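**Student:** make a model of this:
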Amino acid sequence: MSASGDGSAISGWADLSLPPVLQAFTSSPQNFILGAVLSGILEWLFGTVSLVIDVILLVVAGSEPATFDAPGEQLGIADIPVSVANNLGGVGETAGTAIIAGIEAFNEPIFEAAAFAGPASPLIFVLIIIIETTAVLWLLQRAVYVAADLLQLGGLTE
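**Tutor:** Prediction:
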């Protein structure tokens, strides 16, 4: 039908086939539509799950999850203790160093003695850490109450 002989001519009805997508639709329209709807639902579901995981990661680990308290980072929950320690260390480095040295001096003989407890030593270490953490939190609570009383923030300590 084409005089040029380039092979672009239609030689018969067999050459007039539908694209594979249309062939799938004409062979089973119900399955085609169901597959299209299900694939859309799955894409939406995976996108939502991915978004939720990203938000949780941002809240927990911040905008740079590989580093703690990175410069310019949006801080996450895991970054808060590091940021507080950096800020307290920078503001009152001498006092902070003295407090940490005092805690280390207090803990060193206890940890050395607990090392001889055998299998119970991890429990002793955890118990010591829990007691010290409780004491520090109690002291911080008292400091907040004192500061609130000095600033006359009524209702906080009542």
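**Student:** CA atoms for contacts and neighbours, from now on please.
**Tutor:** Will do.
**Student:** can you tell me the SS state at L137?
**Tutor:** When states are read from DSSP: H, G, I helix; E, B strand; the rest coil, the local structure at L137 comes out as helix.
**Student:** another sequence for comparison is provided below:
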Amino acid sequence: MMKLFKKNKEIRINPKYYLLIQDKWVKKMNTLTSDLSKQSLLIYLILFVIITGSISIYNIYRGLYCKDYKQTDIGIRINSEHLIVAKPSLNITVLPKIEFENISNFSLFIDSLKHTKEGKKIYDSITNCRPGLLDSIVFIKNYYKTNFKK
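**Tutor:** Presented below is the predicted three-dimensional model:
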């Protein structure tokens, strides 16, 4: 019973791994910037601060003062054809005789599959893949026989 209520365990990563990654990053950045002079490093730093600061100020201004934003709605589409359920009229048969005969023939075919070895495998696979199929066929036959007598 307790196996059902196991906690989702987090994967623990050794803190030394983070230090190793940090050390590799520092070494890589040092090799990239070792050829630059102090003046060029200072220019890159000032450029970085100006760009990131201006982006931040722009986002803050746009968030506070701009009212013309586009809000996208994610709607669920519902096909209206499936919402309208028409009541069957008493004069029109819901299931034509030809379709009923096809269903009856299919039912006979399914029943005949039980008698052979290979057919039994097919019958079992049909009942496993479509568990409600045989019940539906019986229901349709009974419905047709009670409402539309041959």
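**Student:** next, the TM-score between them, please.
**Tutor:** Between these two chains, after superposing, the TM-score reads 0.28 (TM-score structural alignment, normalised by the length of structure 2); 66 aligned residues with a Cα RMSD of 4.6 Å.
**Student:** show me where structure 1 has helices.
**Tutor:** 20-27, 29-61, 80-91, 93-114, 121-150 (DSSP state H).
**Student:** hmm, I was thinking of structure 2
**Tutor:** 15-33, 38-65, 80-83, 97-113, 117-129, 133-147.
**Student:** and the ones you listed as CSV, adding mean neighbour count?
**Tutor:** Shown next, in CSV, are these (neighbours: other Cα atoms under 10 Å):
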stretch, mean neighbour count
helix 15-33, 11
helix 38-65, 11
helix 80-83, 7
helix 97-113, 13
helix 117-129, 13
helix 133-147, 13
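**Student:** same list (the helices of structure 1) but as CSV, adding mean neighbour count.
**Tutor:** Output for the helices of structure 1, formatted as CSV (neighbours: other Cα under 10 Å):
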stretch, mean neighbour count
helix 20-27, 11
helix 29-61, 13
helix 80-91, 13
helix 93-114, 13
helix 121-150, 13
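**Student:** list the contacts of V37 of structure 1.
**Tutor:** Going by Cα atoms under 8 Å, 6 or more residues apart in numbering, V37 of structure 1 touches no other residue.
**Student:** how much space separates it from E43 of structure 1?
**Tutor:** Distance of V37 of structure 1 to E43 of structure 1, computed by Cα to Cα, to the nearest Å: 10 Å.
**Student:** same check, this time on E112 of structure 1
**Tutor:** To E43 of structure 1, E112 of structure 1 is 57 Å away according to Cα to Cα.
**Student:** got it, and I56 of structure 1?
**Tutor:** 20 Å.
**Student:** with L140 of structure 1 instead?
**Tutor:** In terms of Cα to Cα, L140 of structure 1 sits 48 Å off from E43 of structure 1.
**Student:** now do P81 of structure 1
**Tutor:** 38 Å.
**Student:** could you do L139 of structure 1 as well?
**Tutor:** Taking Cα to Cα, one finds L139 of structure 1 at 51 Å from E43 of structure 1.
**Student:** same question for F25 of structure 1.
**Tutor:** Between F25 of structure 1 and E43 of structure 1 the computed distance is 21 Å (Cα to Cα).
**Student:** one more: I131 of structure 1?
**Tutor:** If you go by Cα to Cα, the gap between I131 of structure 1 and E43 of structure 1 works out to 49 Å.
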